[in-house]
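Visitor: Predicted model follows, preceded by the sequence.
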Amino acid sequence: MTPQSINAYKTATHNFLKQLEVFNEQQFNTVPFEGSWTPAQVADHMYKSQVGLPQVLTGNTEAAHRKPDANNEVIGNIFLDFNTKLKSPDFILPSLQPLDKAEMLSNYYSKADEIENTAQELDGAEVCLDFALPVMGTLTRTEWLHFVTCHTIRHTRQLENIHQQMSL
């Protein structure tokens, strides 16, 4: 994987976790406004969306017959369009139960380290065959890391908006 891809992922993850840490324990499980997730639910959704990524990256692959980042622009256009509300797939919907902030942060930090360490060792041009997205199909390792980076940026912005609403 390229150093640029790794650094973009690290920066997005750092910003997400920094924003998550601004919420106190009470705010962490508080719905800020009707129709919103709590900060805990955003964290849970993000964790669930990344928990299987190391296995996808190290699973069955094949050589790509396209540029390793061919889908990056489309991925960015989807996730970085903050005016469009996206619907989460059911399997990564967050828990409705209150969550422990310290435990969530610890789990997230561990998973982020695992993803970063896994990605550094791999060829970004390989297509991951063990998981396909509904519309886009299979992605290269480079595209997967870009997907997670853009998804993280999107939800960092969501946390910023939640914090702003809670501060009013």
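Guide: Yep, it's here. Just so we're clear, the structure is a prediction, and the values are computed from it rather than from any experiment. Numbers count the residues shown, from 1 in each chain.
Visitor: From here on, just use CA atoms for contacts and neighbour counts.
Guide: OK.
Visitor: any idea which element S49 lies in?
Guide: If you go by DSSP states H and E, S49 is part of helix 39-50.
Visitor: so where do the strands sit in this protein?
Guide: 61-63, 126-128 (DSSP state E).
Visitor: Now do stretch 39-58: distance to the chain's middle.
Guide: 6 Å (CA atoms, centre = their mean, to the nearest Å).
Visitor: Just the buried positions in it, please.
Guide: 39-51, 53-54, 56-58 (16 or more other CA atoms under 10 Å).
Visitor: Likewise for stretch 93-102?
Guide: L93, P94, L99, K101.
Visitor: Quick check: the second one vs T38, distance?
Guide: Yep, that's P94 we're talking about. The gap separating P94 from T38 is 10 Å, by CA to CA, to the nearest Å.
Visitor: Second structure for comparison follows:
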Amino acid sequence: MKAEVQSNIRQSLGKLMDVVSRFDQSQIDVVPFEGSWTAGQVAEHITKGLSGMPRLVAGKTEVTTRAYNAKAQPLRDLFLDFSIKFQSPDFILPTKTVHAQTKLIIGLRQIETELLDVADKNDLTLSLLDFEMPQFGTLTIYEMLDFMMAHAQRHTHQLEHIYARLNP
């Protein structure tokens, strides 16, 4: 199970970093179309959304009394349905500051290292009690990591769309 989770982390974040690295620095903060975030804002948002996992697993956990992966597929199906537009929670909204592409990639690499470490050193079947996912409640470490990768995949898709718009 741990090897599968780590492979998913490497693949998902590797592809995300590859897409972010395709942008020229001059394109990172360009709004590609009305109502869109910039590539820098998307990368900042996903960085905020994926950070904090080491702190979360260090918090309260308990033995899970259901299948450790029961909520993984429903969350994945929801987040990878690109016809649905989500409203970001305030705590992971991006800012309107200037974004340095290299800093964004360094931040994503750091998160990848942290998540790989979490997957390696923890019992992935434990339930995380310090965070509840709206409509899903508490998640196991496995489900949270899987959700995070679906979130990364969703925004990789968004970044590919932004890139195509800026580089016709």
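Guide: Structure's in. What do you need? Not measured: the values here are computed from a predicted model.
Visitor: So after superposing, what's the score?
Guide: The TM-score (TM-score structural alignment, normalised by the length of structure 1) is 0.96; 168 aligned residues with a CA RMSD of 1.0 Å.
Visitor: re the thing from before, ok, the buried residues of stretch 93-102 of structure 1 vs C150 of structure 1, which is closest?
Guide: L93 (17.9 Å; CA to CA).
Visitor: Alignment lookup: that closest one to structure 2.
Guide: Alignment note (TM-score structural alignment): L93 of structure 1 maps to L93 of structure 2.
Visitor: what do you get for T30 of structure 1?
Guide: By TM-score structural alignment, T30 of structure 1 lines up with V30.
Visitor: so what's the residue lying closest to that match once chain neighbours are set aside up against?
Guide: In this structure, V30 of structure 2 finds its nearest non-sequential neighbour in T38, 5.5 Å apart by CA to CA, 6 or more residues apart in numbering. Contact analysis of T38 of structure 2 by CA atoms under 8 Å, 6 or more residues apart in numbering lists I28, D29, V30, V31, P32, I162.
Visitor: From H99 of structure 2, how far off is T38 of structure 2?
Guide: From T38 of structure 2 to H99 of structure 2 the distance is 10 Å (CA to CA).
Visitor: Overlap in contacts, these two.
Guide: By CA under 8 Å, 6+ apart, the residues touching both T38 of structure 2 and H99 are I28, D29.
Visitor: ok, back up a step: show me what the helix holding S49 of structure 1 is packed up against.
Guide: Applying 3 or more CA pairs under 8 Å, 6 or more residues apart in numbering; DSSP states H and E, one finds that helix 39-50 of structure 1 contacts helix 25-28, helix 101-120, helix 141-166.
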